[in-house]
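1. Predicted model and sequence below, questions to follow.
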Amino acid sequence: MIEKVGVYCRLSDEDRDKLNKNDDSNSIVNQRSMCLKFANQNGWNVVDIYSDDDFSGAGTYRPDFERLISDCKSGKINLVLCKSQSRFSRDMEVIERYLHNKFIEWGVRFVSIVDNADTNIESNKKSRQINGLINEWYLDDLSQNIKKSLKNKREDGLFMGSFAPYGYERNEDGHKLIVDPVAAEVVKKIFELYANGYGYHKICEYLNNNNIPTRAIYKKQKGSKFVCNNCDLKNSRWTSDTIAQILKNEVYIGNLVQGKITSMGYKVHKFKKVNEEDWCRIENTHEAIIDKETWSKVQKRLKSHSKPIKTGEVHFFTKKVYCSCCGKPFMRNVYNVKNESTGKRAYMQCKGNKKYHICENNKSIRMDKLEEIIQNAINDLLDNYYDKNNLKELYENRKMQDTNNNERINILEKEKTNLEKKIDDNKCYYRNLYEDKVKGTINDDMFSMMSKDYLKEIEIMTKRINNIDDEIKSLEVVKETRKQAEDILKKYKHIKELNKIIIDEFIDKIYIGEIDKETNSRDIEIEWNFEF
């Protein structure tokens, strides 16, 4: 069969050594030269050359890579030639999908020069898989290092955004914000108007009527590559959302708040929100546009004008009371009565009986009686907590439990650190073995045999680390729950009247049973939010 070769070359941005951004990098030229020489030595016909410059090996979103795959599928080429397997992809899933599945289906052979990968040789399949595994470790390590580097730079007060916020420009190295005098005046005007009683709509009206360019238009006018999704730049107008974003942004008082989102992983091109307490907030990193007095005035007004969600009247027993028999919630009903000052009386009854007719728990309970029972139960709990003898015993038990928990967490963290070091060592051994195989110091069979133990150890140690993380998290949850319980108990001495806050703090669920015909009483079980 005549070999119709497609040469594939790739270079990541980190490896760049171009003189001009439009030039091919030296590495791409070297890869191409090596592959053409190898093809010529083997008498193969090179049909096309595919080259992706500035693209990571983590994904398949590469123009010439996609063209290569399309040509393989169509039969234009039947042999893919690369300098090394990592040039094709560093992703283990991509290696498996194409080298060991699709290429076989399409009758395409894969050959890489440096690491001797050849899909025509069945015996080196394990070597190709190990190559993929090592390359994937490289990507994982690189991803973690990039995250750490970004975190350190944010903590040093460096601006890490792609575009400066409206009102600022980036300095030459791109990591410090400097005031843009023109846009800064607009920002000042927005804060001034809001502080003097203007609403979002009125501010937009003022800016639009005075033909002040929006953020997107202004950045475009200055030659920025700023991308605005869903923007019609010709008809762009100031909006309430934009005004709100500006008024709430701490950047205008000289603070940088970054790290609000994080990637879900180097394989997943998606992001997730970070909890506010984990944001990186550094003060006084650059010149402020808005003084603290104006900022405080604006924030106070923003807070006072925030609208609560309209939920209607929600009783504090809503989603708290359930039937012991069928598990359905108790529903609240209000009836007109003659002998009540309000003319109404509220009851609760099992929904499974009242609405679905599937439960025998058919007797309702007066709301005021249930409130009295729950209030007494909470006060009994508080009395028990504040009893001197109990308090002393609780304190000693908590101290002992905290000590035991902390000791256990320390032991687990040390074990985890040791395991992580061993995993790194094993990865290093793999890479050394791999280099020995490439150099010819050991053959493929020896490489596969020696690498099995390392792989098994890494798998076992990784599982153990996951178990350690789960146990540490569980111990920390216990500590935090106990602390929250004590904080709640210390807030109250005696409850005179129930409200939703008290119920939500103390109680998870209330279960109401059937009425006992002999005693005319019913069991009411409370599931507390905590134990002490």
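-> Thanks, I have the structure now.

2. Could you use CA atoms for every contact and neighbour count after this?
-> Will do.

3. ok, Asp64 - contacts?
-> Applying Cα atoms under 8 Å, 6 or more residues apart in numbering, we find Asp64 in contact with 50-52.

4. again with Ala39
-> Applying Cα under 8 Å, 6+ apart, we find Ala39 in contact with 5, 45-46.

5. Please verify my assumption that Cys9 contacts Asn30.
-> No. The pair Cys9 / Asn30 is not scored as a contact, 9.3 Å apart, by Cα atoms under 8 Å.

6. Neighbour count for the two, which is higher?
-> Cys9 (25 against 13; other Cα atoms under 10 Å).

7. what about Ile515, distance to Ile524?
-> Counting by Cα to Cα, to the nearest Å, the gap from Ile515 to Ile524 is 10 Å.

8. ditto for Lys422
-> 55 Å.

9. Likewise for Lys388?
-> 28 Å.

10. Could you check which of these two is surrounded by more residues?
-> A direct count of neighbours by other Cα under 10 Å for Lys388 and Ile524 places Ile524 higher, at 17 against 11.

11. What strand or helix carries that one?
-> Applying DSSP states H and E as the criterion places Ile524 in strand 522-528.

12. what about versus this one:
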Amino acid sequence: MKSIFKMCLDGKGNETIARELQENEVLIPMAYWQSKGLNRGGKKTQTNPYKWCKTTVQKILSQQEYCGDIINLKTYSKSFKNKTRYENPKENWAVFKNVNEPIIDRETFETVQKFISKTKRRAPKKENGERSIFNGLIYCGDCHSKMRYHTSTSNKEIHYFTCSDNKVDYRGKCLGRHYVRADALEEVVKLELRRLVEMLEIDESYFAQLLLRKNDEEREKDKKFLESELQKAITRSNTVSQLYEKLYEDNVIGKVSDEWFVELSHKYEKERIDLKAKIADTRYKIEELKNTNSEYGKFISAIRRFMQMDNLTSPLLRELIDHIDIFETEGTGKSRTQRIVIYYRFIGYIELPNTAKQTHIADTRKGVAVEYITEQFTA
């Protein structure tokens, strides 16, 4: 950590620092803790253990905890259905200073913060156009990383997405770029939404039952996950209490020094507070889930609004769609295909019944069309 702060003070940018760390085969934080047997979160990393991102460097440089402080309530969630964590304003943070032994002295940390605040992010170039309405919704179907939006340097009319962890562009682990044109993606989503519209118009009762069943399945899945997380938190909380009692007893009889007792007791107390908050939050989410009525009606209302619109909009997309998985292309030339899977809000993936093979063709730009067959399209 100290070397990262030093490189920043030496005037190196986040990308340069990330590249040097990767070239020197320095383990990323998650891989480092796993190598020490301290597997935070209980999951093994699926990424290259030496693959640093500039965002990781940026996060480390802004972590006040390295000064020995403890900060709670940095993020919050709005509800059990919205799993997104939102940043809490700094004035709402709970900050406890000088609790742990600092890794970075406060003077160095504050100097770096002043340096960072003077570094302004470049504004996007106007010629690259506006952000895509799909930003934040598109994920790689293989490695599950977010897809990045680009504008072609040779033709500003061409906008596309690629996997943010692909080996070619970003020194990542994912072998395929998962390239997809933004205009082609928009046409595919429109065609799929029109299929939902057709089904709604043909048999609204059957469509409502299908959505209700899917919604109930998702709720039951969420409930089982929350109950599992609650049990894990309760078990760990009991373990921490036992560890603290044992630590206290060992300190009394002289097996543990006062210095070591203070350090570990602070660690256990922080974890105990975090677990207490997690247990209360999870219990609230479970109760909220039990009392929540099926939300398929909101989904149908959003589809009806789509029926009255000429173009897709970002708000409507986020009301209908949770995320979209983009898989790598297969084949070449006219035989090239690419699988796209849409996961809708509240209900996940919907497999619509087809009475016969359906093929749709839509123009994306002059001379180029998208042929869409159920879950596949060819451009």
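-> Okay, I see it. Predicted model only: the values in this text are computed from it and were never measured.

13. Just give the TM-score of the two.
-> Put the two chains on top of each other and the TM-score (TM-score structural alignment, normalised by the length of structure 2) is 0.35; 157 aligned residues with a Cα RMSD of 4.0 Å.

14. Give me the number of neighbouring residues for Ala182 of structure 2.
-> 20.

15. hang on, it packs against Tyr160?
-> Yes. Using Cα under 8 Å, Ala182 of structure 2 is in contact with Tyr160, at 4.8 Å.

16. what's the burial count for Trp14 of structure 2?
-> I think there's a mix-up here, since residue 14 of structure 2 is Asn and not Trp. Neighbour count for Asn14 of structure 2, taken as other Cα under 10 Å: 21.

17. quick one, what contacts it?
-> If you count contacts by Cα under 8 Å, 6+ apart, Asn14 of structure 2 has them with 8, 54-55, 57-58.

18. Select from these the one having the most neighbours.
-> In the contacts of Asn14 of structure 2, the most neighbours by other Cα under 10 Å go to Val57, 22 neighbours.

19. For the contacts of Ala39 of structure 1, pick the one with the most neighbours.
-> Most surrounded of the contacts of Ala39 of structure 1: other Cα under 10 Å gives Val5, at 25 neighbours.

20. does it sit in a helix, a strand or a coil?
-> strand (DSSP: H, G, I helix; E, B strand; the rest coil).

21. Distance of it relative to Arg32 of structure 1?
-> 13 Å.

22. returning to that earlier point: make a markdown table from the contacts of Asp64 of structure 1 and add secondary structure, distance to Tyr347 of structure 1 and neighbour count to it.
-> Listed next are the contacts of Asp64 of structure 1 as a markdown table, based on DSSP: H, G, I helix; E, B strand; the rest coil; distance: Cα to Cα, whole Å; neighbours: other Cα atoms under 10 Å:
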| residue | secondary structure | distance to Tyr347 of structure 1 | neighbour count |
| --- | --- | --- | --- |
| Tyr50 | strand | 76 | 17 |
| Ser51 | strand | 75 | 22 |
| Asp52 | strand | 72 | 19 |
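
23. I'd like to know which of the residues you listed is nearest to Phe271 of structure 1.
-> Distance to Phe271 of structure 1 across these (Cα to Cα) is lowest for Asp52, with 25.2 Å.

24. ok, the closest one touching Val7?
-> No. With contact defined as Cα under 8 Å, Asp52 of structure 1 does not count as touching Val7 (11.4 Å).

25. What segments of the stretch 201-350 of structure 2 are strands?
-> Ranges of strands in the stretch 201-350 of structure 2, per DSSP state E, counting those that start in this stretch, are 321-326, 338-344, 348-349.

26. so which of those comes closest to Glu217 of structure 2?
-> The nearest among these, by Cα to Cα, is strand 348-349 at 9.4 Å.

27. residues making contact with that closest one?
-> 214-215, 218, 322, 341-343.

28. Please list only the buried members of these.
-> Buried subset of those (neighbour count, 16 or more other Cα atoms under 10 Å): 214-215, 322, 341-343.

29. rewinding a little: which of the contacts of Asn14 of structure 2 sit farthest apart?
-> Maximum pairwise distance among the contacts of Asn14 of structure 2 (Cα to Cα): 13.7 Å, between Cys8 and Thr55.

30. Downstream of the lengthiest helix in structure 1, the next helix or strand is which one?
-> Ranked by number of residues, the top helix in structure 1 under DSSP state H is helix 388-439. Tracing the chain past helix 388-439 of structure 1, the next element assigned as helix or strand by DSSP H and E is helix 444-491.

31. Could you name the helices and strands sitting against that next one?
-> Judged by 3 or more Cα pairs under 8 Å, 6 or more residues apart in numbering; DSSP states H and E, the packing partners of helix 444-491 of structure 1 are helix 125-155, helix 388-439.

32. got the angle between it and helix 125-155?
-> Here the directions of helix 444-491 of structure 1 and helix 125-155 differ by 40 degrees (axes from the mean of the first three to the mean of the last three Cα atoms, to 10 degrees).
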